[in-house]
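Colleague: Coordinates only, no sequence provided:
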């Protein structure tokens, strides 16, 4: 398949070929740990990165490889590496870029687990994160210094559904000679293609919309292939000799696939954040209907958000698909297929009303997930964002009076009826 085919065609066919051994049309689950080498020379060539092939399933697996090709194609990248979760994908993205004393400038509007990962966990590597409001481009630029190695944002932010001005962020990144990393989980490549807007790397939690059925966890890291890793001495992992491969220089040797090869040969080899082939299989199946699902997610979200905005118990709705949203015009310009199916609702009754509301819902499942075919709800301040300070919660769009809704593909009128009775229960 080529990237000239339409999205609906690519989501089914990219990376999928009839199995050469059996003719099986669906990509098989290659449930194997290791692969037999043709001879000693073949084995040596694989380990020297002189030949591409399969060695050991921590590094490469045919089922996972099919998924990697499909995700890379849909995102418009030159390559992709799939791993065990979205959190793993974020560490994989930073791993070749960072070092002790280096920092990443990141949006304040992020999933709570990402804020914790960036503000707490990466300190153990000697890295740090600087959080800024990415709508304040001057603040973004002011936060960059000589030790900054990347900008990080979400295309459609979780939990608030805010939409990021990716071209503006990319312009700043280019000016400072650093990559822009965009988490495209909430948008998916159907609604947003960050690489076309100037992003260097794209990460996904495949667990969410890409799989779409709440069955597996997985992550992906997509390489645009457009960044010059040798333009400065900021990224020695990619531009300088690699001791583990007898002085091989990844960018000099692999060109626009340098980041992809490094993430497999070093990242997966040493961090071990492997995606299992069965999870890859489920995700391949899910992606086949991605555009159909996203169209319905968006359609339902618009209808539900419009209804909620008019409800007496509701203080505010953050959905960028509403004309009242300050991000509406940006969403219309940059996200023409819709602003996604994720947003938050602030209730006038505060924290207690949110708890009662969540407990009263029937069709909406109270879970720590999003992007399922089923509609989901969570009170972020007491769950996913619980570890954050009140100031961080508010900045992330997860204040105590806010609930997050992930709108599924059910009948929208049934969802509205469920929300209506739950709001009545919360008010009583």
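Modeller: Good, I have the coordinates. Note that the coordinates shown come from a computational prediction; the quantities given were computed from them, not determined experimentally.
Colleague: From now on I want contacts and neighbour counts done on CA atoms only, so please keep to that.
Modeller: Fine.
Colleague: Counting neighbours, what do you get for residue 334?
Modeller: Residues lying near residue 334 (other C-alpha atoms under 10 Å) number 21.
Colleague: any idea how far it lies from residue 197?
Modeller: 9 Å (C-alpha to C-alpha, to the nearest Å).
Colleague: Determine the three-state secondary structure at residue 221.
Modeller: strand (DSSP: H, G, I helix; E, B strand; the rest coil).
Colleague: Against that first model, consider the following:
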């Protein structure tokens, strides 16, 4: 290997995947072990003091999971990455070192419905809160930030509508407020969008989706850019001051760019227990090996399907940012230069009832609460993933009652279109 920076296609196969030192196995083994033997008492103490890198207990770190974290970190261009049990777990893990009772985040209104519920309801039990703002209104985002704000949160390509977020603009606001910008990159993946290069501090992923790509396991990741100075103010005491939950270690001063990552392992995973299992990590490692190939096909299919839907008289609108008619099309070249992803919505002129009939009559599409699979997936968000929201929240999130969300797979595009055509005929008869 040379010292020249490696390309994405190389990193997605080789990053974090050295041959097993014991056996020479080329594929990363599944280290199905809960604990690891220390060489001696001094070695154990060094591990617990974070003076030496190694393995203690699989709730904290595991060799298979660590290989996945290293690969995701290489693709996102971060300083450090942790993996955990789901995308929702990743969001809590991202916020955990930053927040405290009475603190808030400023969050986009265009988020996955489960995230809206997590931020509007669940985090209240921790004494945290969220202010939801249309992130296209930069003045509103700026005005929402106050002395208790600890982060701004958005999605690179918003689920379900496929809207593309102006990450550099939000990063400027976050920098001005002295807080990190957290970007959920699930719908894009690092192949289509590189949030850290655009100014994000933290990137979260549901590895369940495009990174794994085959609908087999759940998982999440948090990648830290390593560029945010946690000691620049008193807003983040868990990182800047002695941490009472870890024998008084001041993570920021002691660990610099790796402070967030090590805190997330030593305190976050230790106490929250949102651990990724090694077999799940193994599936995701194998999935990532073909990420760029799959994303290219996803995007090509999505563009063809969206163009067909836009011309169909039974369809009221299509939200795909890859369409020249989209208000987000110009932004795509700056944020997602390789394509607008494969998730979008379309509205039916028959409203809610037509959407339900469409769902009930597709054959190739799978009606599931997931996205990012090689299979084409479809769902009526208002009656499922966004059902817990009121209608105003559904509309704000891009999941109005007359809207269907599709995740376009890697099948033959003509077959995808044929299935939608026959289902639309039955839904609007």
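Modeller: The structure has been received and is ready for your questions. Small disclaimer: the values here were computed from a predicted structure and weren't measured.
Colleague: Assuming the best superposition, what's their TM-score?
Modeller: Once superposed, the chains reach a TM-score of 0.99 (TM-score structural alignment, normalised by the length of structure 1), with 428 aligned residues with a C-alpha RMSD of 0.8 Å.
Colleague: Give me the number of neighbouring residues for residue 124 of structure 2.
Modeller: 15.
Colleague: again with residue 403 of structure 2
Modeller: Residue 403 of structure 2, neighbours per other C-alpha under 10 Å, totals 31.
Colleague: got the contact list for it?
Modeller: Residue 403 of structure 2 sits next to 345, 346, 347, 348, 351, 352, 355, 380, 381, 382 when contact means C-alpha atoms under 8 Å, 6 or more residues apart in numbering.
Colleague: what do you get for residue 4 of structure 1?
Modeller: Residue 4 of structure 1 touches nothing, counting by C-alpha under 8 Å, 6+ apart.
Colleague: returning to what we had before: okay, the contacts of residue 403 of structure 2 in CSV with secondary structure next?
Modeller: Shown next, in CSV, are these (three-state DSSP):
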residue, secondary structure
345, strand
346, strand
347, strand
348, strand
351, helix
352, helix
355, helix
380, coil
381, helix
382, helix
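Colleague: Kindly present the residues you listed as JSON lines, with separate columns for distance to residue 72 of structure 2.
Modeller: Listed next are the contacts of residue 403 of structure 2 as JSON lines, based on distance: C-alpha to C-alpha, whole Å:
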{"residue": "345", "distance to residue 72 of structure 2": "28"}
{"residue": "346", "distance to residue 72 of structure 2": "32"}
{"residue": "347", "distance to residue 72 of structure 2": "35"}
{"residue": "348", "distance to residue 72 of structure 2": "38"}
{"residue": "351", "distance to residue 72 of structure 2": "40"}
{"residue": "352", "distance to residue 72 of structure 2": "39"}
{"residue": "355", "distance to residue 72 of structure 2": "37"}
{"residue": "380", "distance to residue 72 of structure 2": "31"}
{"residue": "381", "distance to residue 72 of structure 2": "29"}
{"residue": "382", "distance to residue 72 of structure 2": "32"}
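Colleague: which of the residues you listed lies closest to residue 206 of structure 2?
Modeller: residue 381 (18.4 Å; C-alpha to C-alpha).
Colleague: Give the other helices and strands that the biggest helix by length in structure 2 contacts.
Modeller: Secondary structure of structure 2 per DSSP state H: the longest helix is helix 291-311. If you count contacts as 3 or more C-alpha pairs under 8 Å, 6 or more residues apart in numbering; DSSP states H and E, helix 291-311 of structure 2 packs onto helix 8-14, helix 189-192, strand 315-318, helix 413-427.
Colleague: can you give me the strands in the stretch 1-150 of structure 2?
Modeller: Secondary structure of the stretch 1-150 of structure 2 by DSSP state E, counting those that start in this stretch: the strands cover 80-84, 104-108, 129-133, 149-155.
Colleague: Run the angle between the third one and strand 149-155 for me.
Modeller: Right, strand 129-133 of structure 2. 50 degrees (axes from the mean of the first three to the mean of the last three C-alpha atoms, to 10 degrees).
Colleague: ok, and what's touching strand 129-133 of structure 2?
Modeller: 102-109, 119-120, 123, 140-141, 144.
Colleague: Mean deviation, that strand versus structure 1?
Modeller: Once the two models are superposed, strand 129-133 of structure 2 sits on average 0.2 Å from its counterpart in structure 1 (mean C-alpha distance after the TM-score superposition for structure 1).
Colleague: cool, and the last one?
Modeller: Here strand 149-155 of structure 2 is compared with structure 1 after superposition; its mean distance to the aligned residues, by mean C-alpha distance after the TM-score superposition for structure 1, is 0.1 Å.
Colleague: so how far is stretch 154-164 of structure 1 from its chain's centroid?
Modeller: The chain centroid and the centroid of stretch 154-164 of structure 1 are separated by 11 Å, computed with C-alpha atoms, centre = their mean, to the nearest Å.
Colleague: For it, which residues meet the burial criterion?
Modeller: Judged by neighbour count (16 or more other C-alpha atoms under 10 Å), stretch 154-164 of structure 1 contains these buried residues: 154, 155, 156, 157, 158, 159, 160, 161, 162, 163, 164.
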